[in-house]
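The sequence isn't on hand, but the structure is:
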């Protein structure tokens, strides 16, 4: 019956009397096969010419659009020891809420009265500054008084010098007059002696004129002595002026030196006050850092440092927090060969893990369970995995993303490119050619407008 052997059963038995024989032993099965083959070929040819949307598929992770909305860890800028926890994992905290309290572990800050003592030092140094300023003021007054006194002394000495010069002139005139009188007395004496020798004058007259001559010579010597004394007084007056200048120059120099020393001490003390004020501000700021607070509203994810009394260094993460207000996005990684095909503003279909979907990558309109997105940022440098990071967010023209979606979950993305026939896409896939270079319509239109303007 199976026609395995050369003995044909159909010679001895009519198979058409059976129902199965009648269904199989007919002559039109070849025609039916050809008809099915022809219809299938026509359908395949029609399908090959159907439009197909080229795409770039990749995997990614759900993240947030803005950096300040992403999960973060809180660190302490100072080393310390954990003293108390005020929250637990999963708690919701508002901005400014205290999460934990720490204490100092450096010996320089153990003093509980450190800020108070520093404030007392500032008060003492400020009083010292005021004292130095008073001293500077007194030294300025002293310096001004010395200048005024020197001025008066110099005027007095100069006046005396002028008086001495005038006295020299007066004595010189008197000296000339005495010389003249002496010369006249001598002439009269000689004339009287000559007349006495001639017998015209008596001896008494000679003696009288001799006496007058001696008196005139004595007055001449006395006047010459006064003139020399007046000259000495001029020299003394000049010396006095020089002495006053030198004396008061030393006094003024010393007063000025004391003034500069006081000013320098005042400035140095002011610098110490400023340094102490800086230290006080640092101490107060450091005290405020002993309470770790929430930088924004969010949820406590994980306590990285736990327990009481555990120490840590500055900059070490203490606790993780997830902001409560965020805008979801997806970061996808594309190959360098596909990067030139992507542009900002292009549409992307996203499939999230945990949400069932039926995806036809080439026919996005018939896909089910995918969500619309658009490209907002493209990385300009390859990541460590050798691929480029592209950030996408929800397309406002499409429906909202799932509310239960969380940061960190997986996603698959399909970036839609150019529409081509299916046969062309099959040929491209077989030859491993990249998709057609695609330029968005908006960019293409802007380039045409610029060309028309030119």
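Happy to help now that I have it. What you see is a predicted model, and the numbers here were worked out from it, not measured in a lab.

C-alpha from now on. contacts and neighbour counts both.
OK.

List the contacts of residue 115.
Taking CA atoms under 8 Å, 6 or more residues apart in numbering as the contact definition, residue 115 lies against 280, 283-284.

any idea which of those residues has the most stuff around it?
residue 280 (19 neighbours; other CA atoms under 10 Å).

Where is the longest strand in this protein?
Counting residues, the longest strand found in the chain (DSSP state E) is strand 51-64.

Would you mind pulling the contact partners of that strand?
So strand 51-64 is contacted by 70, 326-334, 338, 361-364, 406-422, 425, 435-436 (CA under 8 Å, 6+ apart).

Can you tell me what sits against whichever helix or strand comes after it?
With elements assigned by DSSP states H and E, the helix or strand that comes after strand 51-64 is strand 72-75. For strand 72-75, the external contacting residues (CA under 8 Å, 6+ apart) are 292, 314-322.

which among the residues you listed end up buried?
292, 316-322 (16 or more other CA atoms under 10 Å).

Same list (the residues you listed) but as JSON lines, adding distance to residue 59 and secondary structure.
Shown next, in JSON lines, are the buried ones among the contacts of strand 72-75 (distance: CA to CA, whole Å; DSSP: H, G, I helix; E, B strand; the rest coil):
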{"residue": "292", "distance to residue 59": "37", "secondary structure": "strand"}
{"residue": "316", "distance to residue 59": "32", "secondary structure": "coil"}
{"residue": "317", "distance to residue 59": "30", "secondary structure": "strand"}
{"residue": "318", "distance to residue 59": "32", "secondary structure": "strand"}
{"residue": "319", "distance to residue 59": "29", "secondary structure": "strand"}
{"residue": "320", "distance to residue 59": "26", "secondary structure": "strand"}
{"residue": "321", "distance to residue 59": "26", "secondary structure": "strand"}
{"residue": "322", "distance to residue 59": "23", "secondary structure": "strand"}
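
Mind putting the residues you listed into CSV with distance to residue 199?
Putting the buried ones among the contacts of strand 72-75 into CSV (distance: CA to CA, whole Å) gives the following:
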residue, distance to residue 199
292, 140
316, 141
317, 144
318, 145
319, 148
320, 149
321, 149
322, 151
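
One more to weigh against that first structure:
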């Protein structure tokens, strides 16, 4: 239909008679646009009141919760030369399996019979110690015998001194008797000589008296000599008694010196035996280090030493092992200002590298390909200006994928409080931190209990009113 023939909007009979009114129309585009803008504004306004989950975003890598589950290098305890490889890279091994065998490179341990010869030396030293102990026991018995002999000899010497002292007393009595006989004989001789001068006695009688006087003199001299000999014998007995103790003391001192020398040799031998036993034990343990074994179940990741005949230094790593079935954990680093917002047990959503995901950080329930976790560790010190946290799988959520490997990248966001979208936009524009909410299970339970108590209290108040 031609434009001029279209019906006019206005139906007024006055205006319909004019041709120009037939070409004039009221535009509808502005009204439609206004309606659309009003609808969109209303939707945006309503969307501003929708819930938005605040979160803390961070990146990191996969690691393990337990230190023994992390990749480890197996060192060689002793220095040696590689003799044989028993594994290859990527091979699964069990704890105690031999990874490689090394041979000795120190000339001190070249002797293949070193253990047997060291054991023979130890046995010989032990036999020498036993014989020395027997010698010490013999010296102790000798000392006991010397002490017993000393007591017997001293008793014998004391008896001899007593006997000699009695003999001296007897000789002194004999001397006194001889002195009395001498005095009597001298007086009789003097009277006899006086009578002979007066002619009352004959010369024969005088000579007999003189002979008797000589006999008394000889007896007195003999008694004096005998007494002197007895006294000398007493002194000798006393000296012998004194020297006897000194003589036995010298013998005892010499025996004690020999015994102490023997005891010192025993102690020295015991020290050498202990040292040889230590050396034998070290050699036995060292023999076990020729076979480098796997410390735990896992996989051989990389051989750090290659070839045969290479020299391995003491304590040098030779192979890297990844433990089997490690307890994975996400290692994330967060800003210091976000640390107060985190607590143990806080829920975290994780996205792993190489795993398809569709993420809506504010609506974790609508995200796809993410996995749940809980904060297990929060470091107390910073690392390069950020704090490390460890996130373990959430037992109440879907388990993590099995193909995950230690060291792969991970992106995570810790879930905080639910707020309206308008509040989140306003917080982001002003640079305010998220709301602080203690999400620990104990706090949540105590908070719920407090709310119920408070509610119950208000009901009681209403009833009382």
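Received, thanks. Keep in mind that what you see is a predicted model, and the values were worked out from it rather than measured.

Dump the contacts of strand 72-75 of structure 1 into TSV; add distance to residue 389 of structure 1 as well.
What follows is the contacts of strand 72-75 of structure 1, written out as TSV (distance: CA to CA, whole Å):
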residue	distance to residue 389 of structure 1
292	34
314	32
315	28
316	28
317	26
318	29
319	28
320	25
321	25
322	23
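
Could you point out which of the buried ones among the contacts of strand 72-75 of structure 1 is nearest to residue 258 of structure 1?
residue 292 (52.6 Å; CA to CA).

gap between the closest one and residue 77 of structure 1?
Using CA to CA, to the nearest Å, residue 292 of structure 1 is found at 10 Å from residue 77 of structure 1.

quick revisit: widest-spaced pair of the contacts of strand 72-75 of structure 1?
Longest span within the contacts of strand 72-75 of structure 1, CA to CA: 314 and 322, 21.7 Å.

show me the contacts for the residue nearest to the spatial centre of structure 1.
Centroid check for structure 1 by CA atoms, centre = their mean gives residue 77 as the closest residue, at 18.0 Å. In this structure, residue 77 of structure 1 makes contact with 289, 314-315, judged by CA under 8 Å, 6+ apart.

which residues in the stretch 101-250 of structure 1 form helices?
114-197, 203-288 (DSSP state H, counting those that start in this stretch).

could I get the ones you listed as CSV with distance to residue 53 of structure 1?
Converted to CSV, the helices of the stretch 101-250 of structure 1 look like this (distance: least, CA to CA, whole Å):
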stretch, distance to residue 53 of structure 1
helix 114-197, 71
helix 203-288, 59
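
and of those helices, who's closest to residue 88 of structure 1?
helix 203-288 (21.9 Å).

how close does the closest one sit to structure 2?
Compared with structure 2 after the fit, helix 203-288 of structure 1 shows a mean deviation of 2.3 Å (mean CA distance after the TM-score superposition for structure 1).

Now do that helix: which elements does it pack against?
helix 114-197 (3 or more CA pairs under 8 Å, 6 or more residues apart in numbering; DSSP states H and E).

what's the angle from the helix it packs on to helix 203-288?
170 degrees (axes from the mean of the first three to the mean of the last three CA atoms, to 10 degrees).

Helix 114-197 of structure 1: average distance to aligned residues in structure 2?
So helix 114-197 of structure 1 averages 2.7 Å relative to structure 2 (mean CA distance after the TM-score superposition for structure 1).

Counting neighbours, what do you get for residue 434 of structure 1?
Count around residue 434 of structure 1 with other CA under 10 Å applied: 13.

could you list every residue that touches the residue lying farthest from the centre of structure 1?
For structure 1, the residue at maximal distance from the C-alpha centroid (CA atoms, centre = their mean) is residue 199, at 124.6 Å. Residue 199 of structure 1 sits next to no residue when contact means CA under 8 Å, 6+ apart.

what's the spacing between it and residue 210 of structure 1?
From residue 199 of structure 1 to residue 210 of structure 1 the distance is 17 Å (CA to CA).

Check residue 180 of structure 1 too.
16 Å.

okay, the two: which has more neighbours?
Set side by side, residue 180 of structure 1 and residue 210 show more neighbours around residue 210, with 19 against 14, by other CA under 10 Å.

Next one: the more buried one from residue 177 of structure 1, what distance?
Taken as CA to CA, the span from residue 210 of structure 1 to residue 177 of structure 1 is 19 Å.

Please apply the same query to residue 20 of structure 1.
Residue 20 of structure 1 is 185 Å from residue 177 of structure 1, by CA to CA.

And these two? Which one has more around it.
Between residue 20 of structure 1 and residue 177, residue 177 has the larger neighbour count (other CA under 10 Å), namely 15 against 10.

For the more buried one, list the residues it contacts.
No contacts exist for residue 177 of structure 1 under CA under 8 Å, 6+ apart.
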